[in-house]
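K.L.:
Below is the structure, and that's it, no one-letter string:
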């Protein structure tokens, strides 16, 4: 029984690390960030949240002063100053919208190695661009509190069990 309780305690202690995390997403887009840079009055922002458990990002894309209407927008793989392939398209019609970051790209998405790019007819390679910045939101979720309470209860029960087991053994002798 002691081995079982020890194993359960270790397992439940590790579960806390597997809870999902929420990140704030922030991107500032400009022509100066394009590779190579483009001369434009255009600018934009891409903001929202990312759920690490599902890979879903709920985003808002806002642009202003572009040379024409956006014809496409994407999240691309690539560090600052490096062009990369498209990971996922962005909605240029309505806000907010949800995208799913593929599993293979999630680490890069959270570590600044992806960028948003907005394309227009005048700048088919991209008129404005910005690196994706993800910052962890430290807010305990209901799941986190439940796991904490469960771990605490198991710990208390373990202490009571071991204490009573030792006391019973000592009384027998």
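P.N.:
Received the coordinates, thanks. Every value quoted in this text rests on a predicted model; they were computed, and no experiment measured them.
K.L.:
From now on I want contacts and neighbour counts done on CA atoms only, so please keep to that.
P.N.:
OK.
K.L.:
In the chain, what residue spans correspond to helices?
P.N.:
Assigned by DSSP state H, the chain shows helices spanning 2-15, 106-110, 142-172.
K.L.:
Pipe those into TSV and attach mean neighbour count and distance to residue 25 per row.
P.N.:
Listed next are the helices of the chain as TSV, based on neighbours: other CA atoms under 10 Å; distance: least, CA to CA, whole Å:
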stretch	mean neighbour count	distance to residue 25
helix 2-15	13	26
helix 106-110	18	9
helix 142-172	13	22
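K.L.:
possible to save the ones you listed as TSV with distance to residue 60?
P.N.:
Listed next are those as TSV, based on distance: least, CA to CA, whole Å:
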stretch	distance to residue 60
helix 2-15	33
helix 106-110	17
helix 142-172	26
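K.L.:
take the one below as the second:
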């Protein structure tokens, strides 16, 4: 992966997520593709169009844990285990956040919510399965843009804790 610097981003990769990664000196590779507006399985679409194993593509979900927002990052082919997310954060109960609230608090639209560069920082949990891959793909901050980076760098930039929070 090439190290991207803030001045070298083409317009398509100049999202808050890409800008944060560049500012932090984190190596990443942007991968753009033509998003089909009729598709609502954003992760499945990314895997197919980028030719990447879906196990390496991670989705970003917002949940309310004991009344406060938190981020869960899990493989696109799996579901967020809300009980496991709550437990990882020392909470008792978690519910998926309303999509309108998620958009407002992150500054991104559903299907393009990146765990990086959100308007408001939230406690973040990365599923432990990410550790088994040399690189993973996350939303780059818009539909049709994924960012590939090392799981350790994703953990560092989001200040994520790692826990088993995905289920089939």
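P.N.:
Perfect, thanks for sending it. What you are looking at is a predicted structure, and each value in this text was computed from that prediction instead of being measured.
K.L.:
Got a TM-score for the pair?
P.N.:
The TM-score (TM-score structural alignment, normalised by the length of structure 2) is 0.22; 62 aligned residues with a CA RMSD of 5.0 Å.
K.L.:
returning to that earlier point: the helices of structure 1: which one's closest to residue 23 of structure 1?
P.N.:
Closest approach to residue 23 of structure 1 among the helices of structure 1 is made by helix 106-110 (8.4 Å; CA to CA).
K.L.:
Report all helices and strands that the closest one contacts.
P.N.:
Helices and strands touching helix 106-110 of structure 1, by 3 or more CA pairs under 8 Å, 6 or more residues apart in numbering; DSSP states H and E, are strand 133-137.
K.L.:
What residues sit buried inside the strand it packs on?
P.N.:
Using 16 or more other CA atoms under 10 Å as the burial criterion, the residues of strand 133-137 of structure 1 that qualify are 133, 134.
K.L.:
For residue 70 of structure 2, grab the count of nearby residues.
P.N.:
As a burial measure, residue 70 of structure 2 scores 22 neighbours (other CA atoms under 10 Å).
K.L.:
wait, which of the helices of structure 1 is closest to residue 46 of structure 1?
P.N.:
Closest of these to residue 46 of structure 1 is helix 106-110, at 13.6 Å (criterion: CA to CA).
K.L.:
Among the helices of structure 1, which comes closest to residue 57 of structure 1?
P.N.:
Evaluated over the helices of structure 1, closeness to residue 57 of structure 1 peaks at helix 106-110, with 10.6 Å, by CA to CA.
K.L.:
Please tell me how far the closest residue to residue 145 of structure 2 other than its chain neighbours sits from residue 64 of structure 2.
P.N.:
Of all residues not flanking residue 145 of structure 2 in the chain, residue 32 sits nearest, at 4.4 Å (CA to CA, 6 or more residues apart in numbering). Here the criterion is CA to CA, to the nearest Å. By it, residue 32 of structure 2 lies 30 Å from residue 64 of structure 2.
K.L.:
And for residue 31 of structure 2?
P.N.:
Between residue 31 of structure 2 and residue 64 of structure 2 the computed distance is 30 Å (CA to CA).
K.L.:
now residue 125 of structure 2
P.N.:
Taken as CA to CA, the span from residue 125 of structure 2 to residue 64 of structure 2 is 13 Å.
K.L.:
neighbour-wise, which of these two wins?
P.N.:
Neighbour count, other CA under 10 Å: between residue 125 of structure 2 and residue 64, residue 125 has more, with 27 against 19.
K.L.:
does the more buried one count as helix, strand or coil?
P.N.:
Under the three-state scheme (DSSP: H, G, I helix; E, B strand; the rest coil), residue 125 of structure 2 adopts strand.
K.L.:
Next secondary structure after the host helix or strand of residue 153 of structure 2?
P.N.:
Using DSSP states H and E, residue 153 of structure 2 falls within helix 151-158. Proceeding N to C from helix 151-158 of structure 2, the next assigned helix or strand is strand 161-163, under DSSP H and E.
K.L.:
Run through the neighbouring helices and strands of that next one.
P.N.:
strand 124-127.
K.L.:
Report the buried residues of the strand it packs on.
P.N.:
Neighbour counts over strand 124-127 of structure 2 (16+ other CA under 10 Å) mark 124, 125, 126, 127 as buried.
K.L.:
Nearest to residue 106 of structure 2, out of those: which one, please.
P.N.:
residue 124 (12.7 Å).
K.L.:
shouldn't the closest one be in contact with residue 72?
P.N.:
Yes - Residue 124 of structure 2 is in contact with residue 72 according to CA atoms under 8 Å; the separation is 5.9 Å.
K.L.:
Having no further points to raise, I will conclude here.
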